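# Structural data only, the sequence is not supplied:
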């Protein structure tokens, strides 16, 4: 029997109810597991795929489909944080995440992610169709098993191949309406797929020390900054004309084509600036990676405006 006693009137600090601020903080930690900033882009591109698809989905079912995409993406993010908790703990930009900071237990995070993943796929299947549910399940599995567990710690091509996971949402949104996958959503997939490497490599140029400390073989760590700059430029050269493919296929009109061309040229200008930034002999920036930071910020604007232009073009011009 324990020799620790508590005065009846004093209570036990461990059993005291949480204050409202503590409650909100804990809720915030669970939401942080879902990687909400990443989720917002996933939800947006999934919504665009749904809006562009031929046919009609009841608004309640459409909202349910988008919610399933969001929850599925969040589930993959939570499982990713569970698996990467060791490297997150040694990287400055991730050390304060809920698991490495000790605010959420790893097992609880894993259970949370698995439950959300299974639930999102089941609800997607019930609300829409089996094709959309299968695409959602495949995207979650790809992010967890192919990118997080297999590629991320083994190859500098982790972002190239693993980036496919983030390119699935417009395909899922399209399939939720049509029940199939045709060339049009695959073009949207390709745009995100080729956008991902220059986007993440711009980030990794100025965060390479974090990745090196954690032993993650990002391209700047393995191949050096100069090769990373070259790859950013090459992928952006491929991406710029690819942005015009929806117009060429008749999925969007000339207004979209003008926006896509301007955004493609803008991204290319930033990629050239990254390539030409003042460097030392190893290709490391002598200007604090200012060009890479600007390219990273523009890449977010590029994809957001490009996908926003697709439904806007249809709404305004038919």
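Everything's here; your move. Worth saying up front: this structure is predicted, and the values here are computed from it rather than measured. Numbering: from 1, shown residues only.
# Every contact and neighbour count from this point should use C-alpha atoms.
Fine.
# In which helix or strand does the residue nearest the centre of the chain reside?
Residue closest to the average C-alpha location in the chain (CA atoms, centre = their mean): residue 38, at 4.0 Å. In the assignment (DSSP states H and E), residue 38 maps to helix 36-52.
# other SSEs contacting that helix?
For helix 36-52, the packing partners by 3 or more CA pairs under 8 Å, 6 or more residues apart in numbering; DSSP states H and E come out as helix 59-83, helix 169-178, helix 290-317.
# How far off centre is the second one?
Okay, so that is helix 169-178. Chain-centre distance of helix 169-178: 17 Å, with CA atoms, centre = their mean, to the nearest Å.
# Run through the residues that contact residue 211.
91, 204, 217-218, 221 (CA atoms under 8 Å, 6 or more residues apart in numbering).
# and here's the other structure:
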């Protein structure tokens, strides 16, 4: 009997979850990207921050992201049990009960927001609280199952971390932090639609209205190209505001150009292609792209600081 079965009619028993199972609830791979982009926002922000305070801020953002992931798994346990890429998650695998995941997510949410507010500033804490709510409630509980624009609108949740990192230093937002937000926001649709193309059957099985399932492959591919171009432009934008150097701009332009190239390869992919190789390659490259862009921003700023 799985944890889900227990809640739906069997005897309620404590799960035998390990620390590793609870850690899996935090979506560590997603968390690592969140931490990295949040650190970039903190590092790029004008003004000093005590290293210990900076570490506390990043830890709170990481815990908040993990809390949102746990709440997402709690709510999506029904569809996670059906989809091939999520069936082994802790709840559908019977390792963690849904109510335990809910309590875990709420506790971590409260801890991360309160700690960030008390230790750093309440503006950053408010942004973190809004991000958790946006992802766990607005996206997971509503958008995801209601509209094929779920990823477009819901992508804001994953784009807030660099803005939160920036706010931890400055106590506010600026054009530069909005640009950092925009890079991830515009990157999210082509990234997830690439996945949705080769996992279309999974989304059909659970009735999630992803773009390829609702609008079809051709429309999805065309929109991926548009968003890839916008992402490439946003990636170069830090140079226009003076946040980054011309060296960064050249590197970002090259990365963005290759991102667009991958989107064009996906658009040229034959309708109904079973192997979906271009889509899989774009999904893989998209992960590299986002990491490389923020790494380049960090390296560029470090070099500028060394040069003086």
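All right, it came through fine. These numbers come from a predicted model, not from an experiment.
# what TM-score do we get after superposing?
After superposition, the two chains reach a TM-score (TM-score structural alignment, normalised by the length of structure 2) of 0.93; 293 aligned residues with a CA RMSD of 1.6 Å.
# hmm, back to that, among the contacts of residue 211 of structure 1, name the ones in helices.
Among those, the members found in helices (DSSP state H) are 204, 221.
# Shared with structure 2, which of the contacts of residue 211 of structure 1?
Contacts conserved in structure 2 for those, using both residues aligned by TM-score structural alignment, their matches' CA atoms under 8 Å: 91, 204, 217-218, 221.
# Let's see if you can find the most crowded of the residues you listed.
Greatest neighbour count in these, by other CA atoms under 10 Å, goes to residue 218: 26 neighbours.
# Check the gap between the corresponding residue of structure 2 for it and residue 143 of structure 2 for me.
Aligning on TM-score structural alignment places residue 218 of structure 1 opposite residue 210 in structure 2. Relative to residue 143 of structure 2, residue 210 of structure 2 is positioned 11 Å away (CA to CA, to the nearest Å).
# just to revisit the earlier point, what's near enough to touch the residue nearest to the centre of structure 1?
So residue 38 of structure 1 contacts nothing (CA under 8 Å, 6+ apart).
# The same query, at a cut-off of 10 Å, please.
70, 73-74, 77, 166 (CA atoms under 10 Å, 6 or more residues apart in numbering).
# for the contacts of residue 211 of structure 1, which one is nearest residue 233 of structure 1?
Using CA to CA, residue 204 comes nearest to residue 233 of structure 1 of those, at 14.6 Å.
# And the closest one? What does it align with in structure 2?
Match for residue 204 of structure 1 (TM-score structural alignment): residue 196.
# and its match, how far is that from residue 20 of structure 2?
Using CA to CA, we find residue 196 of structure 2 at a distance of 28 Å from residue 20 of structure 2.
# Stretch 153-165 of structure 2 aligns to what range in structure 1?
Going by TM-score structural alignment: stretch 153-165 of structure 2 matches residues 161-173.
# Show me how far that stretch is from its chain's centre.
9 Å.
# before we move on, the earlier item: mean distance of the helix holding residue 38 of structure 1 to its aligned residues in structure 2, please.
Comparison of helix 36-52 of structure 1 with structure 2 after fitting gives an average deviation of 0.3 Å (mean CA distance after the TM-score superposition for structure 1).
# got the buried residues for that helix?
Going by neighbour count (16 or more other CA atoms under 10 Å), the buried part of helix 36-52 of structure 1 is 36, 39, 41-52.
# Take those residues and lay them out in TSV including distance to residue 305 of structure 1.
Shown next, in TSV, are the buried residues of helix 36-52 of structure 1 (distance: CA to CA, whole Å):
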residue	distance to residue 305 of structure 1
36	19
39	17
41	11
42	14
43	14
44	11
45	11
46	14
47	14
48	11
49	14
50	17
51	15
52	15
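# Confirm for me that residue 65 of structure 1 is in contact with residue 50.
Yes - using CA atoms under 10 Å, residue 65 of structure 1 makes contact with residue 50 at a distance of 8.9 Å.
# shared neighbours of those two, anything?
57, 172-173, 176-177.
# By neighbours, which of the residues you listed wins?
Neighbour-wise, these (other CA under 10 Å) top out at residue 172, 33 neighbours.
# what about it, distance to residue 237 of structure 1?
Residue 172 of structure 1 is 27 Å from residue 237 of structure 1, by CA to CA.
# Structure 1: matching residues for stretch 90-102 of structure 2?
Going by TM-score structural alignment, stretch 90-102 of structure 2 sits over residues 98-110 in structure 1.
# Sorry, wrong one. I was asking about stretch 131-141 of structure 2.
Under TM-score structural alignment, stretch 131-141 of structure 2 corresponds to residues 139-149 of structure 1.
# Pull out the buried positions in that stretch.
Neighbour-count burial for stretch 139-149 of structure 1, with 16+ other CA under 10 Å as criterion, is recorded at 139-144, 146-148.
# returning to what we had before: in the shared contacts of residue 65 and residue 50 of structure 1, find the pair that's most separated.
Checking these with CA to CA, the most distant pair is 57 and 172, at 13.4 Å.
# Which neighbours do these two have in common?
Joint contacts of residue 57 of structure 1 and residue 172 (CA under 10 Å, 6+ apart) are 50, 65, 178.
# Near the last one, how many other residues are there?
Burial of residue 178 of structure 1 is recorded as 20 neighbouring residues (other CA under 10 Å).
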